[in-house]
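Trainee: turn this into a model:
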Amino acid sequence: MIDNVVSPVLSAHPEHPMLVALRSDGAFPQLVRFALVGGLSNVLYIAVFMVMHSEGSIVANAVGAVASTVLANELHRRLTFHAADRVGWFTAQWEGGGLALIGLGASTAALTALDVALPTAGAALSALILVGVTALVGGLRFLALRGLVF
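Mentor: Here you go, the predicted model:
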């Protein structure tokens, strides 16, 4: 399904130098693809977080993290690291999900600190804090996924 959506976009001008460069397996093209996948999965994360915020920020964070991590792991496996033929879905979810648990711990700690320091903080401020924490953890996750998982 993912390939059916992405392939037509990338094949519209297959010989364009920018697309050729972005398809390569060098560190920079992978980082660009990683950031694009991260951005897309963060859109899902923030949407889930905002919808579920009334259940509490910790619950909303956990559900958003799980949903976005499953999506990101699959997109990283197929698109970012071109590893679909080397790494199975379950392995990508298990190992990538394990790395995401570290991010979940960091974001949960940040939300807990915000709840203690500013108990009336709304969803928007919580989401802003989470974007910053997620960006930091994402950089570390890229290095770990590139070097250890894929």
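Trainee: when you work out contacts or count neighbours from here on, use the C-alpha atoms and nothing else.
Mentor: Will do.
Trainee: quick one, helices of the chain?
Mentor: Taking DSSP state H to define them, one finds helices in the chain at 2-11, 17-23, 27-52, 57-75, 89-117, 123-144.
Trainee: in the fifth one, what's buried?
Mentor: Taking 16 or more other Cα atoms under 10 Å as the basis for neighbour counts, the residues of helix 89-117 that come out buried are 92-93, 95-97, 99-101, 103-104, 106-108, 110-111, 114-115.
Trainee: compute the inter-axis angle for it and helix 57-75.
Mentor: Between the axes of helix 89-117 and helix 57-75, defined by axes from the mean of the first three to the mean of the last three Cα atoms, to 10 degrees, the angle is 150 degrees.
Trainee: quick one: helix 89-117 to chain centroid distance?
Mentor: Centroid separation between helix 89-117 and its chain, computed with Cα atoms, centre = their mean, to the nearest Å, is 11 Å.
Trainee: please generate a structure for the following sequence too, so the two can be compared:
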Amino acid sequence: MTCPSLLRRRPEGTDVLGDLPHGPLHRVGETGKAVSERVRRDDTFAQFVRFVLVGGSSTGVYAVLFLGLEWLGYLPAHVVATVFSSVLANEMHRRLTFRADERVGWLAAQIEAGGVSLFGLVATSVALRWLEASVGAAHPALQIGLVAAVTGLIGLIRFIALRWIFRPTGVRIAQ
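Mentor: Next comes the predicted model:
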């Protein structure tokens, strides 16, 4: 005898889990949808979440470049990785975080946000130099960790600066 559940036909386009409309996976999907909708808003909290996501992504790009260029020495690898990841982050912030791509051009964004990035480059370079003077040849993971920590602190300053730079003129910022 064939199992009765095998004889039952499911409507097209559903899968096995489609039979569980109120199960735990359904709740996870609804929660994910709610979080996604919340992060798409244009208030300060949503912009900050997007800012952190972009910052984390560009830090990952930095780490890959830094490790790939380590043979140049820590400072040249740091400068190249910082410049590349900062240009990428500035563009992602312009388009995704602050949705300012129609208000602020690419070059203007790079120049305006680049000042804060330059401050970050100097601060992280000083921190790396201090680490080298204190420890000697530090493991790349420690160097990346130090850069990430300093960048996180500077990121708060950068968020405020970019939020001010990329805000639409004549429009009040949502609190």
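Trainee: make JSON lines out of the helices of the first structure and add distance to H82 of the first structure.
Mentor: Output for these, formatted as JSON lines (distance: least, Cα to Cα, whole Å):
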{"stretch": "helix 2-11", "distance to H82 of the first structure": "12"}
{"stretch": "helix 17-23", "distance to H82 of the first structure": "9"}
{"stretch": "helix 27-52", "distance to H82 of the first structure": "9"}
{"stretch": "helix 57-75", "distance to H82 of the first structure": "9"}
{"stretch": "helix 89-117", "distance to H82 of the first structure": "12"}
{"stretch": "helix 123-144", "distance to H82 of the first structure": "14"}
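Trainee: so which of those helices is the most surrounded?
Mentor: The highest mean neighbour count among the helices of the first structure, using mean count of other Cα atoms under 10 Å, belongs to helix 57-75: a mean of 21.
Trainee: that helix vs the second structure, average distance?
Mentor: Here helix 57-75 of the first structure, set against the second structure after superposition, deviates by a mean of 0.7 Å using mean Cα distance after the TM-score superposition for the first structure.
Trainee: again, but for stretch 30-41 of the first structure
Mentor: Looks like 0.4 Å for stretch 30-41 of the first structure (mean Cα distance after the TM-score superposition for the first structure).
Trainee: that stretch corresponds to what range in the second structure?
Mentor: On the second structure, the counterpart of stretch 30-41 of the first structure by TM-score structural alignment is residues 47-58.
Trainee: contacts for that stretch, please.
Mentor: The contact list for stretch 47-58 of the second structure (Cα atoms under 8 Å, 6 or more residues apart in numbering) reads 39, 41, 85-86, 88-89, 92-93, 96-98, 155, 159.
Trainee: which pair in the residues you listed spans the largest distance?
Mentor: Pairwise distances among the contacts of stretch 47-58 of the second structure were taken by Cα to Cα; the largest, 25.3 Å, belongs to R41 and S85.
Trainee: per the alignment, T120 of the first structure corresponds to what in the second structure?
Mentor: Aligned by TM-score structural alignment, T120 of the first structure pairs with A137 of the second structure.
Trainee: closest to F150 of the first structure out of the helices of the first structure?
Mentor: When the helices of the first structure are compared by Cα to Cα, helix 89-117 sits nearest F150 of the first structure, at 8.1 Å.
Trainee: give me the angle between the closest one and helix 123-144.
Mentor: Interaxial angle, helix 89-117 of the first structure versus helix 123-144 (the same axes, to 10 degrees): 140 degrees.
Trainee: so how far does helix 89-117 of the first structure sit from its counterpart in the second structure?
Mentor: Helix 89-117 of the first structure sits 0.6 Å off on average (mean Cα distance after the TM-score superposition for the first structure).
Trainee: show me what that helix is packed against.
Mentor: In terms of contacts (3 or more Cα pairs under 8 Å, 6 or more residues apart in numbering; DSSP states H and E), helix 89-117 of the first structure is packed against helix 57-75, helix 123-144.
Trainee: need the contact list for the alignment partner in the second structure of A144 of the first structure.
Mentor: Residue correspondence to the second structure (TM-score structural alignment): A144 of the first structure is matched to A161. Neighbour list for A161 of the second structure: 113, 116 [criterion: Cα under 8 Å, 6+ apart].
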